[in-house]
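>>> structure of the sequence below:
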Amino acid sequence: MGIDARPAVAGLAPVGAGPARHPALVAGVVLLVALAAIVGLIAGSRLAAGPRYPTDASVDAGFARDMGTHHAQAVQMSALVRDRTDDPAVRQLALDIELTQQHQHGQMYAWLEQWGLRQSSSQPVMAWMADHTDHATTAQAGMPGMATPAELARLADAEGRDAERLFLQLMIPHHEAGVDMAEYAANRAEEDVVRRLAVTVVNAQTAELTVLRDLLQERGGPLE
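Reported below is the predicted structural model:
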């Protein structure tokens, strides 16, 4: 068998040799493989770690707990006054507050369950707003805007116009405090769902405050 004496064409491998590999192409493939491996490792570690949820001391958790308690009392007062007056305007407003805040309370309860946190905490009441000047002493004084047990008992004993006036005058500071709490959470919470609900609370309760004040003035103002 003779030796192939044909000259080699530039850029082509000799007959019988493997396909030509450009050094830059080989390096590029190696780099892509390495990058894919790194991305895979990062994604795998994130999946293994699971989603990141708010901590027990976070604004999100504090808002969910304390606003849940706040809402629960609003629901209680609304149910009380609906059983003690026939006034359609007061009854309708009370029903709106009761249904809206009951639903929102359920949302906040579900968040804490999803985050793996208890519904109650060793954190002081309103500790998540400790740097807020209006609530600097709230952890000692209690939750802002809440009716006292004596005031709730008085509402439970009232009837007709007296029940309406007492409900309205108790709900006004209750809503004012709720708006303040929700504004704080809207600006500082980590979770989008928390911020969105907080904005909803601000808008709804700000609008309801106008109605509460008008209804109270129409009925003779606060009950002495």
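>>> please count neighbours and contacts with C-alpha atoms only from this point.
OK.
>>> show me what counts as buried in the longest helix anywhere in the chain.
In terms of residue count, the longest helix belonging to the chain (DSSP state H) is helix 160-188. Neighbour counts over helix 160-188 (16 or more other Cα atoms under 10 Å) mark 161-186, 188 as buried.
>>> so how far is it from its chain's centroid?
Centroid separation between helix 160-188 and its chain, computed with Cα atoms, centre = their mean, to the nearest Å, is 19 Å.
>>> and what of stretch 105-115?
9 Å.
>>> next one: stretch 77-88
30 Å.
>>> buried residues in that stretch, which are they?
Buried residues in stretch 77-88 (16+ other Cα under 10 Å): 77-82, 84-85.
>>> neighbouring contacts of it?
90-91, 94-95, 97-98, 152, 155-156, 158-161, 163-164, 167 (Cα atoms under 8 Å, 6 or more residues apart in numbering).
>>> number of nearby residues for residue 52?
8 (other Cα atoms under 10 Å).
>>> mind checking the SS state of it?
Secondary structure, DSSP: H, G, I helix; E, B strand; the rest coil: residue 52 is coil.
>>> contact partners for it?
Applying Cα under 8 Å, 6+ apart, no residues qualify as near residue 52.
>>> and it, how far from residue 41?
Taking Cα to Cα, to the nearest Å as the measure, residue 52 and residue 41 are separated by 18 Å.
>>> now do residue 63
For residue 63, the distance to residue 41 - Cα to Cα - is 36 Å.
>>> the two: which is more packed in?
residue 63 (25 against 12).
>>> surely that one touches residue 128?
Yes. Counting by Cα atoms under 8 Å, residue 128 is a contact partner of residue 63 at 7.3 Å.
>>> quick one: the helices in this structure, in order.
Here the chain has its helices, by DSSP H, at 23-49, 59-82, 88-114, 138-141, 149-157, 160-188, 192-218.
>>> one more to put side by side:
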Amino acid sequence: MSGETIERDDTTPDAGSGRPTGAVLVLGAIGLLLLGAVAGVLLRLPLDDKDTVATPGPVDVGFSQDMSAHHAQAVDMAGAALIVSTDNDVRRLAYDILTTQQNQIGRMQGWLQLWGEPNQDVEGFMGWMSGHEEGSHHGGAAEESSGPVAQMPGMATQEEMTTLRQSTGTAMDVLFLQLMLRHHEGGMPMLDYAVEHADTTEVRILAGQMAKTQAGESQLMRTMLAARGASPLPFP
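Here you go, the predicted model:
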């Protein structure tokens, strides 16, 4: 399953069609977390020759930890939309995001286990985005942080998440699109930074794939918001 929106087929969720309900799809997609973890392990095993594989550095570890947490909220939002929304375009997008990002969480958590690293950094987020000279390592420029922060950019507040879960109809669809668009845009600096500064090929490739997919989804969400007479949320 790619991160791009999918054409309807026999597995695409559709309200009232006799196909699996949103709740069933969410429960089924949770299994992808385990599959992703296994994939993260299996994809790494053939490359465990110390002479050919770079040792993961702070960027690889920090990215895997923080992007797992960032993705987890996106999966939460997508699950809420998939269960409640009756708009098939919104449901398709939510299904893509939920399944794709759940699988990516599994891969990143699998890597962390192999590296002997914790699932999260207790000191905060994005501290790994510092300490590189502009253009060093893999070239280009990326936004740097001055140290760990308490909240990653683009994350929805608890109040926003509560409102999303309690909303219905078009109001819910619009809020989901607004929150997810802001969430995608908030994570982009982390993706770009990992592409440029990660030591392992696996992390650089995955971050690049995420950036491409989420850029496409962001453009789609802007179009969907405009079609519903709504605008993106201001970015703090």
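>>> how about the helices of the first structure, which one is nearest residue 132 of the first structure?
Across those, the minimum distance to residue 132 of the first structure, taken as Cα to Cα, is reached by helix 160-188, at 8.4 Å.
>>> which residues are in contact with the residue nearest to the spatial centre of the second structure?
For the second structure, the residue sitting closest to the mean C-alpha position, by Cα atoms, centre = their mean, is residue 71 at 3.6 Å. If a contact means Cα under 8 Å, 6+ apart, then residue 71 of the second structure has 101-102, 105 as its contacts.
>>> of those, select the buried ones using a ChimeraX command.
Only the buried entries of the contacts of residue 71 of the second structure go into this ChimeraX selection, using 16+ other Cα under 10 Å:
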select :101,102,105
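>>> what's the neighbour count on residue 167 of the second structure?
The number of residues packed near residue 167 of the second structure is 19, by other Cα under 10 Å.
>>> residue 180 of the first structure versus the nearest residue to residue 105 of the first structure once chain neighbours are set aside, what's the distance?
In space, residue 105 of the first structure comes closest to residue 68 once its chain neighbours are excluded; the distance is 5.0 Å by Cα to Cα, 6 or more residues apart in numbering. Using Cα to Cα, residue 68 of the first structure is found at 14 Å from residue 180 of the first structure.
>>> and residue 72 of the first structure, by the same measure?
Distance from residue 72 of the first structure to residue 180 of the first structure, by Cα to Cα: 17 Å.
>>> swap in residue 84 of the first structure?
Distance from residue 84 of the first structure to residue 180 of the first structure, by Cα to Cα: 29 Å.
>>> same question for residue 166 of the first structure.
In terms of Cα to Cα, residue 166 of the first structure sits 22 Å off from residue 180 of the first structure.
>>> hang on, the earlier thing: of the contacts of stretch 77-88 of the first structure, closest to residue 207 of the first structure?
residue 97 (11.7 Å).
>>> dump the residue contacts of the closest one.
Counting by Cα under 8 Å, 6+ apart, residue 97 of the first structure touches 74-75, 78.
>>> looking at the second structure, name the residue matched to it.
Under the alignment (TM-score structural alignment), residue 97 of the first structure maps onto residue 97 of the second structure.
>>> now do residue 194 of the first structure
Match for residue 194 of the first structure (TM-score structural alignment): residue 203.
>>> neighbours around that match, how many?
Neighbours of residue 203 of the second structure (other Cα under 10 Å): 24.
>>> who's in contact with the nearest residue to it once chain neighbours are set aside?
Counting by Cα to Cα, 6+ apart, residue 60 is the residue found nearest to residue 203 of the second structure once chain neighbours are left out, at 6.2 Å. Residue 60 of the second structure sits next to 194, 198-200, 203 when contact means Cα under 8 Å, 6+ apart.
>>> then residue 176 of the second structure?
Per Cα under 8 Å, 6+ apart, neighbours of residue 176 of the second structure: 77-78, 81, 164.
>>> would you mind finding the match for it in the first structure?
Per TM-score structural alignment, residue 176 of the second structure is aligned with residue 167.
>>> what's the answer for residue 230 of the second structure, then?
Per TM-score structural alignment, residue 230 of the second structure is aligned with residue 221.
>>> contacting residues for that match?
165, 169.
>>> then residue 135 of the first structure?
126, 129, 144.
>>> skipping its backbone neighbours, what lies nearest the second one in space?
With Cα to Cα, 6+ apart as the criterion, residue 129 of the first structure has its nearest non-adjacent residue at 6.7 Å, and that residue is residue 135.
>>> do you know how far that neighbour is from residue 67 of the first structure?
For residue 135 of the first structure, the distance to residue 67 of the first structure - Cα to Cα - is 14 Å.
>>> next: residue 45 of the first structure.
Distance from residue 45 of the first structure to residue 67 of the first structure, by Cα to Cα: 35 Å.
>>> do residue 188 of the first structure as well
15 Å.
>>> need the contact list for the equivalent of residue 53 of the first structure over in the second structure.
Taking TM-score structural alignment, the alignment pairs residue 53 of the first structure with residue 55 from the second structure. The contact partners of residue 55 of the second structure, by Cα under 8 Å, 6+ apart, come to 199-200.
>>> how near is residue 55 of the second structure to residue 85 of the second structure?
From residue 55 of the second structure to residue 85 of the second structure the distance is 44 Å (Cα to Cα).
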